[in-house]
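1. sequence and predicted structure below; questions after.
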Amino acid sequence: MSDERRSEAERLIEENEGARAYAEFLRGFYDRLGDEPLETASGRVDKFVNGLFQKEEESVVSLRPFRPPREARPTILAAETSTKESRLPSNERRFSVLATLGAETEDLVVRALKDEDTRQGRLYVLSESPEKRAHALVSFPKFGLDLVTDEEGLCTFELPAEVDLEQWAGAQAVVRRPVAMRAVGPGEKVTMNLPTGDTLLGRREGETLEVVLEPYGPEETASHLTITTPNRSARLFRLGASSLLERGISPEAPLLLRVYE
């Protein structure tokens, strides 16, 4: 900076209170920066990414049978029903509630319904936040049932024949949200560094996708993977150290991977 510009800056700082406050801020900032130890670019990136995930909502949420408070908001308790005309008599309800589950740590409700018309189940993840509804993995461990919702938080599924109404009423579940997402193009190789510390490696060749999980520690913390292609529901796989193969993929179709803890 020239002597003339420096003099102008000093005069502005003396005369203008706002400029003086900003100058003091910059001086303090650079003083603290000089006191900090040198760090590699990768270290700064890691800290930044970790900070982002620390501010996120929990990626795994436990659910228990839900009893709504008297003043519960209707938007939390309502599950949409199909607009298609039912073949049942008009005096019968098409949908019966199998289970209503709630989270203790956040505003989240899951409802499982039985469609008496189609004899199938419907699962709704209900929250005022779209991010909490979309692409959620809802697991009922005692039923061996894992369900993935669509963009709107809905999933249609086959009801397990061995589970009765009493078991549904006392059901507990776990909701998982994606911790990482990656689009994979034709012929592309994939390296996903997961916030769990694990690394997901993949390779797409022709109609085949091969995926392997490299755990960070002695046990894998990433548990599930979904593969989504256009006009098809997400396909769910359990992750492990062994390779996972998905065949029959259109070679030109876009592919989206989502990883869950």
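-> Good, I have the coordinates. Small disclaimer: the values here were computed from a predicted structure and weren't measured. Residues are numbered from 1 along each chain as shown.
2. going by C-alpha atoms from here, please, whenever you check contacts or count neighbours.
-> Will do.
3. distance of the nearest residue to R182 once chain neighbours are set aside from A180?
-> Excluding the flanking residues, the one nearest R182 by CA to CA, 6 or more residues apart in numbering is L257, at 5.2 Å. Distance of L257 to A180, given as CA to CA, to the nearest Å: 8 Å.
4. likewise Q167?
-> Q167 is 33 Å from A180, by CA to CA.
5. between those two, who's got more neighbours?
-> Set side by side, Q167 and A180 show more neighbours around A180, with 17 against 14, by other CA atoms under 10 Å.
6. which SSE is L26 in?
-> Element membership for L26, per DSSP states H and E: helix 17-35.
7. in the chain, which strand is the longest?
-> As assigned by DSSP state E, the longest strand anywhere in the chain is strand 95-103.
8. and that strand, what does it pack onto?
-> Judged by 3 or more CA pairs under 8 Å, 6 or more residues apart in numbering; DSSP states H and E, the packing partners of strand 95-103 are strand 60-65, strand 109-115, helix 165-169.
9. looking at these, which is nearest to R176?
-> Proximity to R176 (CA to CA) singles out strand 60-65 among the helices and strands packed on strand 95-103, at 4.5 Å.
10. so which bits of the helix or strand just after the closest one are buried?
-> Remark: after strand 60-65, the chain's next helix or strand is helix 74-77, criterion DSSP H and E. For helix 74-77, burial by neighbour count (16 or more other CA atoms under 10 Å) applies to I76, L77.
11. comparing the helices and strands packed on strand 95-103, which comes out most buried?
-> Among the helices and strands packed on strand 95-103, ranked by average contacts under mean count of other CA atoms under 10 Å, first place goes to strand 109-115 (a mean of 22).
12. what is the burial count for E14?
-> 10.
13. picking up where we left off before, how far off strand 109-115 does the longest strand of the chain point, in degrees?
-> If you take axes from the mean of the first three to the mean of the last three CA atoms, to 10 degrees, strand 95-103 sits at 160 degrees to strand 109-115.
14. got another one to weigh against that:
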Amino acid sequence: MRTHWCGSSSHPLFEEPPALQAAVTVTPARIPELLLGLATVRPVFIWGAPGIGKSSLVRAFAESLGLECVSLLGTQLAPEDLIGVPQIREGRSVFCPPEAIARDEPYCLFLDELNAATPGIPRAGRYFPPEEIARCTFGVVLDTSGSMDRVLLGKALGAIASYAEARDVPAARVVFCDAAPHDAGYLPVTEIAGRVRVHGRGGTVLQPGIDLLHRADDFPPGAPVLIITDGWCDALRVRREHAYLILRGARLPFSARGPVFRVS
């Protein structure tokens, strides 16, 4: 028999319960001790095979404390059986809980077969968070200055899409650069071409775009960076795995530490 409760307890049966959703397996003989330690301060959900006497144990527990056991059957519950029905008081609606459960004296409320209640009735259950799947990504620093060759841009963007599709990369972290960096965030690789705008604002400064990726909290420290330029740019310092994509015959104005790929 498995029992769930919400929150923590100082009861000796349940020292250091697991976080968030606590559960413990007990025998029917230990149910009264469990209820005495927990049910007086918080709700308890008892879960076990049918026919083992769960209902009788709860009623016996209430009787041992001199409390009336008010039993509501989950299969016959409607939401208004718990929250009541609205009434108009001074121009406002107020929910009036049913007399059977709205009492001044202590009692034991037993919601029997709660897991069989209609969807409108809250009940205990397990939450399975969606599984997070690790996906690869890479950064793209793209030269969009006025001197950038349109042919190189088109071929480079096609190469990015092919590379990403072959490695199941859904999106890349993109920074467009001319005289200043323009952070485009994560873009599906097939949409990068549609976002490119050649600004032509005089000069090409790529280092601020690379620094932006280095500082970005949402860009993995181990992700590589692809730098696409025509070679008319500043000297670059890249502190992670990286590569360059330039036109055939063009040269970088510095000694590249990463591989240099050329397109024609």
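-> Here it is on my side, so go on. Since this is a predicted model, take the numbers as computed values, not measurements.
15. give me the TM-score for this pair.
-> The TM-score (TM-score structural alignment, normalised by the length of structure 1) is 0.21; 91 aligned residues with a CA RMSD of 5.9 Å.
16. related to what we said a few turns ago, neighbouring contacts of the helix holding L26 of structure 1?
-> Defining contact as CA atoms under 8 Å, 6 or more residues apart in numbering, one finds that helix 17-35 of structure 1 is touched by L12, I13, E14.
17. pick the one among the residues you listed closest to L245 of structure 1.
-> Of all the contacts of helix 17-35 of structure 1, L245 of structure 1 sits closest to I13, with 65.4 Å by CA to CA.
18. confirm the closest one sits in a helix?
-> Yes. Counting by DSSP: H, G, I helix; E, B strand; the rest coil, I13 of structure 1 falls inside a helix.
19. can you count the residues close to it?
-> 17.
20. the residue lying closest to it once chain neighbours are set aside and S7 of structure 1, how far apart?
-> Leaving aside its sequence neighbours, I13 of structure 1 sits nearest to R20 (CA to CA, 6+ apart; 4.6 Å). Counting by CA to CA, the gap from R20 of structure 1 to S7 of structure 1 is 14 Å.
21. which one's more surrounded, these two?
-> Taking neighbours as other CA under 10 Å, R20 of structure 1 and S7 compare with R20 leading, 16 against 12.
22. distance of that one relative to G34 of structure 1?
-> For R20 of structure 1, the distance to G34 of structure 1 equals 21 Å [CA to CA].
23. list the buried residues in the helix holding L26 of structure 1.
-> Residues of helix 17-35 of structure 1 classed as buried under the neighbour-count rule (16+ other CA under 10 Å) are A19, R20.
24. now do A19 of structure 1 against K47 of structure 1, distance only.
-> Going from A19 of structure 1 to K47 of structure 1 by CA to CA gives 32 Å.
25. any chance of the helices and strands packed on strand 95-103 of structure 1 in a markdown table, with distance to F140 of structure 1 too?
-> Below are these laid out as a markdown table (distance: least, CA to CA, whole Å):
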| stretch | distance to F140 of structure 1 |
| --- | --- |
| strand 60-65 | 10 |
| strand 109-115 | 11 |
| helix 165-169 | 10 |
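26. could you give the number of residues near the residue nearest to R182 of structure 1?
-> Using other CA under 10 Å, L257 of structure 1 has 17 neighbouring residues.
27. which element is it on?
-> Assessed by DSSP H and E, L257 of structure 1 sits inside strand 255-260.
28. now for that strand, which elements pack on it?
-> Contacts defined by 3+ CA pairs under 8 Å, 6+ apart place strand 255-260 of structure 1 against strand 178-184, strand 224-228.
29. next, the angle from that strand to strand 60-65.
-> Using the same axes, to 10 degrees: strand 255-260 of structure 1 against strand 60-65 is 70 degrees.
30. not counting its neighbours along the chain, what's nearest L12 of structure 1?
-> A19 (6.8 Å).
31. if I look at that neighbour, how far off is Y30 of structure 1?
-> Distance of A19 of structure 1 to Y30 of structure 1, given as CA to CA: 17 Å.
32. buried residues, the longest helix belonging to structure 2. List them.
-> Identified as the longest helix of structure 2 according to DSSP state H is helix 150-166. In terms of neighbour count (16+ other CA under 10 Å), helix 150-166 of structure 2 has its buried residues at L152, L153, A156, L157, I160, A161, A164.
33. tell me the one of those residues nearest K54 of structure 2?
-> Using CA to CA, A164 comes nearest to K54 of structure 2 of the buried residues of helix 150-166 of structure 2, at 57.0 Å.
34. so the closest one versus A171 of structure 2, what's the distance?
-> Separation of A164 of structure 2 from A171 of structure 2 (CA to CA): 8 Å.
35. check L245 of structure 2 too.
-> L245 of structure 2 sits 19 Å away from A171 of structure 2, going by CA to CA.
36. could you find the closest non-adjacent residue to P32 of structure 2?
-> Leaving aside its sequence neighbours, P32 of structure 2 sits nearest to F61 (CA to CA, 6+ apart; 5.9 Å).
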